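Undergrad: pasting the structure only:
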């Protein structure tokens, strides 16, 4: 038998070692940065980590994030859907910002909360969310999504949590909305510094039907008079 010859050990040139070390350090630094600051908003949207299902929603998230990065401490932050977006927030609290987005659901709001790094420094958070889950027939699991929003919001910041707004009976299952509001009221009662604002006695009659003067013809969005009534109620909880 012919003797076996061992293959010579190939040494990696020092230049390649330097390149490998550089790449390892670079990836480690990127991992640390991502762990600390998270992925950029535009990347999270593209990866589907935030359900920006329309160009409008995506553009609103990006715009609001750019505003929030320079927001001063002690601002009252409004979160919600188109009903919040249409609110003259400065009529409620002069030092405030409106982050309402038309069409926003509970799952979208939960996924986008990291978009607002100012929330832990806010004077208060005014939250109105949930009606789009019913309008879009996605109300199944809404109680669990409301609970996740509750857990994600900073516990030390006062929360003014509005009921899911009344709408015309043809638009949504009002019994389901009532159940969602019972869950909001329960979550708020268990949370420190939380005020539940029941908007139904303000905007609907004793039978639960909307007051026509307070709503637009679609039976969903508030009229100017409806907003005035809501603003008066909110002022009681945001102003000394």
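TA: Perfect, I can see it now. Computed from a prediction, not measured in an experiment: that's the story for all the values here.
Undergrad: alpha carbons only for contacts and neighbour counts from here, please
TA: OK.
Undergrad: residues near residue 197, how many?
TA: By other Cα atoms under 10 Å, 23 other residues sit near residue 197.
Undergrad: ok, it - contacts?
TA: Residue 197 makes contact with 160-163, 234, according to Cα atoms under 8 Å, 6 or more residues apart in numbering.
Undergrad: at 6 Å what do you get?
TA: residue 162 (Cα atoms under 6 Å, 6 or more residues apart in numbering).
Undergrad: And for residue 82?
TA: By Cα under 6 Å, 6+ apart, residue 82 lies in contact with 101-102.
Undergrad: And the helix ranked longest in the chain, how far out from the chain middle?
TA: As assigned by DSSP state H, the longest helix anywhere in the chain is helix 14-37. The chain centre lies 34 Å from the centre of helix 14-37; the measure is Cα atoms, centre = their mean, to the nearest Å.
Undergrad: Got another one to weigh against that:
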């Protein structure tokens, strides 16, 4: 009876541990990266791309930058809080040559944060990375003007400016404006750069990003 009770308690405990692990957003994706790294060691001195789905879905990353060693560690529909949480596992251990970040748009889309809060979260992420990798250059790709999130664009624009102003005062840091190139001559969003969901980009959208980013890559 005691053995049965022990097994029951153990099974229950393991069940709750599993639930707790699943409760952390994107834990499974980060674990998948870690398992992949065990079987196929990641390249050294790579340019690491991190952030939300716009990075994760950049399937042409290696062919867009054929003369660079790149590593894609974008995950889910992550927010800045998620990238901060997993920085010790999905950014810092790789000791990359350079870090390219696209994140923040999903924070804004919650409708519960101000531009200042998005800026503050970015500063937290930037500071965390710099503490462990003080000499690693960092590029922040500005948040894009997604057609499906038009109502949030005022906050997006303000947050982009706050982050741009912050990075202007930092060493080995660049702000890449991709917001403007994704507008037409009249200031309207170029819908042809997006998939049918009006949120994620199609290959034409990534072509714009690639052209603008190339001069900043180490």
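TA: Sure, I can see it. Quantities reported herein were computed from a predicted structural model and do not represent experimental measurements.
Undergrad: before we move on, the earlier item: I'd like the next helix or strand past the longest helix of structure 1.
TA: Counting by DSSP states H and E, the next helix or strand C-terminal to helix 14-37 of structure 1 is helix 41-46.
Undergrad: Tell me the buried residues in that next one?
TA: 41, 44-45 (16 or more other Cα atoms under 10 Å).
Undergrad: any idea how far that helix is from the chain center?
TA: That offset, for helix 41-46 of structure 1, works out to 15 Å (Cα atoms, centre = their mean).
Undergrad: residues in contact with whatever helix or strand comes next after that helix?
TA: On the C-terminal side of helix 41-46 of structure 1, the closest following helix or strand by DSSP H and E is helix 55-68. Under the criterion Cα under 6 Å, 6+ apart, residues 52, 115-116 lie in contact with helix 55-68 of structure 1.
Undergrad: quick one: which of those residues is nearest residue 176 of structure 1?
TA: Nearest to residue 176 of structure 1 among the contacts of helix 55-68 of structure 1: residue 52, at 25.4 Å, using Cα to Cα.
Undergrad: Which stretches in structure 2 count as helices?
TA: Along structure 2, the segments classed as helices by DSSP H run 2-23, 27-39, 53-56, 61-64, 80-90, 105-108, 115-132, 153-167, 203-213.
Undergrad: Buried residues of the fourth one, list them for me.
TA: It refers to helix 61-64 of structure 2. 61, 64.
Undergrad: Return the set of buried residues in stretch 74-89 of structure 1.
TA: 75-87, 89.
Undergrad: any idea how far residue 92 of structure 2 lies from residue 146 of structure 2?
TA: 29 Å (Cα to Cα, to the nearest Å).
Undergrad: ditto for residue 86 of structure 2
TA: 25 Å.
Undergrad: So which of these two has more stuff around it?
TA: For the pair residue 86 of structure 2 and residue 146, the greater number of neighbours falls to residue 146 (24 against 15), based on other Cα under 10 Å.
Undergrad: thought that one was touching residue 201?
TA: No - checked against Cα atoms under 6 Å, the pair residue 146 of structure 2 and residue 201 is beyond contact range at 8.8 Å.
Undergrad: hmm, back to that, the buried residues of helix 41-46 of structure 1 into JSON lines, with extra columns for distance to residue 18 of structure 1?
TA: Converted to JSON lines, the buried residues of helix 41-46 of structure 1 look like this (distance: Cα to Cα, whole Å):
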{"residue": "41", "distance to residue 18 of structure 1": "33"}
{"residue": "44", "distance to residue 18 of structure 1": "32"}
{"residue": "45", "distance to residue 18 of structure 1": "35"}
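Undergrad: Pick the one among those residues closest to residue 99 of structure 1.
TA: The closest of those, once distances to residue 99 of structure 1 are taken by Cα to Cα, is residue 41, at 15.6 Å.
Undergrad: Could you give the number of residues near the nearest residue to residue 218 of structure 2 once chain neighbours are set aside?
TA: Ranked by Cα to Cα, 6 or more residues apart in numbering and with sequence neighbours excluded, the top spatial neighbour of residue 218 of structure 2 is residue 98, at 6.9 Å. A count of nearby residues for residue 98 of structure 2, using other Cα under 10 Å, gives 22.
Undergrad: Same question for residue 32 of structure 1.
TA: 12.
Undergrad: quick one: it and residue 113 of structure 1, what's the gap?
TA: Between residue 32 of structure 1 and residue 113 of structure 1 the computed distance is 21 Å (Cα to Cα).
Undergrad: now swap in residue 140 of structure 1 and tell me
TA: Distance of residue 140 of structure 1 to residue 113 of structure 1, given as Cα to Cα: 21 Å.
Undergrad: what does residue 62 of structure 1 give?
TA: Per Cα to Cα, residue 62 of structure 1 is found 13 Å from residue 113 of structure 1.
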